[in-house]
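**Q** Following is a predicted model, sequence given first.
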Amino acid sequence: MTPATTERSDADRLRNDVVDELTSKGWLTTPEVEEVMRRVPRHAFTPGASLEEAYNAYGAVVTKKDEHGVSISSVSAPQIQGMMLEQAAVKPGMNVLEIGSGGLNAAYLAELVGESGTVTTVDIDPEVTERATRLLVENGYPQVNVVLADAAEDFPGRGPYDRIIVTAGAWDILPGWREELTDGGRLVVPLRMRGLTRTIDFKRVGDHLESSSARVCGFVPMQGAAAHQEELLLVAGTDEIGLRFDDGLPADPSQLDNAVLTVREEMWTSVTVGLQEHVDTLQMYLATVLDGFCVMAVDPDLDTGLVAPSNRYFSLATVEGDSFAYLTTRRTEDDEHVEYGVHAFGPTRQKLAQTVTEHVRTWAKEHRGGPGPKISVFPAGTPDDQLPGERVIDKVHSRVTLSWHSVETTVES
């Protein structure tokens, strides 16, 4: 066998191994998506990456970094691509728009829509669109429309679309994304809400969007007009402990200046979860019910042990006036579960710890194992009395609402 033949054989084997892995774990469930992921040569769209890197089921391939070494463009992991394609439920003959290009996902979409459908992929970066154009042509997909544009401001004018798939992390839902959808069409987007990102399958219902599913994911953030930066609050007088807020800092951050000088309050919830249990609904529930919700991170090089989260890089936290609290865990005696606990600092630390503890217990009783909240997106300016849900997240162009139903209610309905 020639080296080229050997490489092709290895790529085919690795590609099928990845799909086998994803189907066995339940990440892929539809034969249409499974078929196109077996057919399209993923490695051909990740030049510079080894076959092992290209066919890592759970790893993205970074294709571009900024001057600080931060990833700004990548080919998503097979797990994420398959998940979003299944959420989109693309059918033959559809008109599909992809926002955030690279080539590979557009090739998958071209296979799914077939000869009677159309695919347009748009990106803000000319280097990305040039690469995508070249790779699509080289691999047999010259029919894909590759457009250089900022999809937050300028649409390619080929709508309306049956499906719009956003492959970059979005903080807001732009008006055009809804307006360019057919009624009943789907928008699949990794949406950041209060610091948590979920890839959500939205269906257009008149003037708003309603979610059908939401999955945990991670994406490089959008650039251009839709870019949004979190705000950081340092609470220890150094860079050791940072609280990241997605929707603006507390009204008076200085109230927390002396919080870490108090004794740490520790309270345990009696709520235990298995080591492999999915708890993404707990994250979303706390983001819904806690007004001061944020994410805490600890610099490992400066860590003095003042706080003791189970994850130094990402811990659910909240601020209330002059106090803050965060969620942590400890192993149970059987070493197969962890128990949730709350640590709090500040003058009202005991009260705040109790509040968070009760919310964790409510989640365990009413929402654990459930589908999570119903997420709806309405245009900015929609009156409060026309919005459903327990939490409204105001963004620049939209108002996002989260509505919860107990597991019992969900089962009954």
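**A** Yep, that arrived. Numbering: from 1, shown residues only.
**Q** make it CA atoms for all contacts and neighbour counts henceforth
**A** Will do.
**Q** was I right about Glu98 contacting Asp162?
**A** No - with contacts counted by CA atoms under 8 Å, Glu98 stays clear of Asp162, the gap being 11.4 Å.
**Q** so who does Leu136 touch?
**A** Residues in contact with Leu136, defined by CA atoms under 8 Å, 6 or more residues apart in numbering, are Gly103, Leu104, Ala107, Pro142, Val144.
**Q** Which ones among these map onto helices?
**A** Those of the contacts of Leu136 mapping onto helices are Leu104, Ala107, per DSSP state H.
**Q** between the contacts of Leu136, which has the most around it?
**A** Highest neighbour count within the contacts of Leu136: Gly103, with 29 neighbours (other CA atoms under 10 Å).
**Q** Report the separation between the residue nearest to that residue when sequence neighbours are not counted and Met84.
**A** The shortest distance from Gly103 to any non-neighbouring residue, by CA to CA, 6 or more residues apart in numbering, is to Ala132 (4.4 Å). Computed as CA to CA, to the nearest Å, the Ala132 to Met84 distance reads 19 Å.
**Q** try this one next to it:
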Amino acid sequence: MTATTDTGPDELRDRMVDHIADAGHLHSATIEHALRTVPRHLFVPDATIEDAYANRSITIKPGEPGGRPASCISVPTVVAMMLDQLDARPGHRVLEIGAGTGYNAALLAELVGPTGQVTTIDIHPDVTTHARQALDATGYDRVHVVTGDGTLGHPDHAPYDRIIVTVGPWDLPPAWLDQLAPGGRLVVPLTWRGQTRSVAFVKQEDGVLRATDSRLCGFIPMIGDGQDGERTARIADDVDLHYDPDQPIDPETLHGVLAREATTVWSGASVAPMESTDLIWPRLTGVEPGTCRFAAGNAAVEAGLCNPAFKFSSPALVDGDSLAYLTLRGPEPEATERRFELGATGHGPLGANLAERLCAVIRTWSHDRTAQAVITAYPAGTPDAELADGPVVDKRFVRLVIST
């Protein structure tokens, strides 16, 4: 382990926490204390001390060549954000799905204290070996480290007051709901309609999960039973759509759609540089069943084939052989303030209509840019009559209802 500067780990750790606070992800004195206490660099011994405290993830287990890593230590701001959502307290029993380096489990151990209990599980034996060794070396030997399929949870120490998932599932396995105590909280980076958001579910008295807090994030996809749900289809050179299998989207009908005449509609809503637009997406899923993700590579954009707001991840709407995606335009040269207007570009027979519908959601979002969609997860098989109002996302294990 080497450092690229003469700055010591304690100072670098304090700088890391200061950055998390400046980014708006630190609202708890107990979480701040845990972040300033746990020596993150000792959980990634192959990284430099400087890299260990930078706001980036660090791979500890590579995946397939050219693919995503199999395991890593998460970005510090995301770690703090999810711990804030989890609200773990002294005495709580916590289950972590995805052991990673063991760093997050150490933070959880600090939060629940000596009267609480932390169990972390991972499907990769070499990952759990690394986590076990790092936790022992840093004094967190009371954390239970388990090798196994996280989709099955760990019934030995259930019920849990809190469950946190640090890999990216597409579905919510029944074991998690069964092992979560009534009133308990499940924080999970769930994928639906092309987006991944860290969702803070609370288990209700009737056993369903309800969330009023979700935040944009990205995680390594989970492996295991029922976790291969998202579909990806190429609709043009260097352009993909990401959607769910319950959606009536036929990629074959969309081939060549971007070559058809484009109609761009402007919403009148604008954002400053670096201002978040992420809450548009869950709002869109709450009114438009055809919501998906539009992903264009550099070549497609440079060729003028499309102009999405965010090249690799823009919300889009699909209806039959037509689509529309989020776009934006910069300020006029004479503008006194740098703001970017949001709009939508549509292609195909219904392209203009879809663009207007997307802009209608943008305008609604603009009236209250912090308003959250309510996300409710019911067991699969729940009759429609027992669901809340809103579009339904049918997965293998749960039925999600998004209400705005």
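**A** Received it, and whenever you're ready, just let me know what you need. Everything numeric here is computed off the predicted structure, so don't read it as measured data.
**Q** Tabulate the contacts of Leu136 of the first structure in JSON lines, adding columns for distance to Ala57 of the first structure.
**A** Below are the contacts of Leu136 of the first structure laid out as JSON lines (distance: CA to CA, whole Å):
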{"residue": "Gly103", "distance to Ala57 of the first structure": "18"}
{"residue": "Leu104", "distance to Ala57 of the first structure": "15"}
{"residue": "Ala107", "distance to Ala57 of the first structure": "18"}
{"residue": "Pro142", "distance to Ala57 of the first structure": "27"}
{"residue": "Val144", "distance to Ala57 of the first structure": "25"}
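**Q** quick one: which two of the contacts of Leu136 of the first structure are the most distant?
**A** Leu104 and Pro142 (12.7 Å; CA to CA).
**Q** Can you list the residue ranges for strands in the stretch 1-150 of the second structure?
**A** Secondary structure of the stretch 1-150 of the second structure (DSSP state E, counting those that start in this stretch): strands located at 58-61, 71-73, 93-97, 117-122, 144-147.
**Q** Against the first structure, what's the mean shift for the third one, could you check?
**A** If you overlay the two and look at strand 93-97 of the second structure, the average distance to its match in the first structure is 0.9 Å (mean CA distance after the TM-score superposition for the first structure).
**Q** That strand aligns to what range in the first structure?
**A** Aligned by TM-score structural alignment, strand 93-97 of the second structure corresponds to residues 95-99 of the first structure.
**Q** what does the second one give?
**A** The alignment of strand 71-73 of the second structure onto the first structure (TM-score structural alignment) covers residues 73-75.
**Q** what does that stretch rub up against?
**A** Thr46, Ala60, Val61, Val62, Thr63, Lys64, Lys65, Gly102, Leu104, Val128, Val220.
**Q** so where does Ala297 of the first structure fall, helix or strand?
**A** strand 293-298 (DSSP states H and E).
**Q** in the superposition, what's the average offset of that strand relative to the second structure?
**A** Averaged out, strand 293-298 of the first structure is 1.4 Å away (mean CA distance after the TM-score superposition for the first structure).
**Q** SS state for the equivalent of Asp280 of the first structure over in the second structure?
**A** Under the alignment by TM-score structural alignment, Asp280 of the first structure pairs with Asp278 in the second structure. Three-state call for Asp278 of the second structure (DSSP: H, G, I helix; E, B strand; the rest coil): coil.
**Q** Report the contact partners of Asp278 of the second structure.
**A** Arg215, Leu216.
**Q** how far away is it from Trp365 of the second structure?
**A** According to CA to CA, Asp278 of the second structure stands 10 Å off from Trp365 of the second structure.
**Q** Then Pro273 of the second structure?
**A** In terms of CA to CA, Pro273 of the second structure sits 17 Å off from Trp365 of the second structure.
**Q** For stretch 7-24 of the first structure, list every residue counted as buried.
**A** Ala11, Asp12, Leu14, Arg15, Asn16, Asp17, Val18, Val19, Asp20, Leu22, Thr23 (16 or more other CA atoms under 10 Å).
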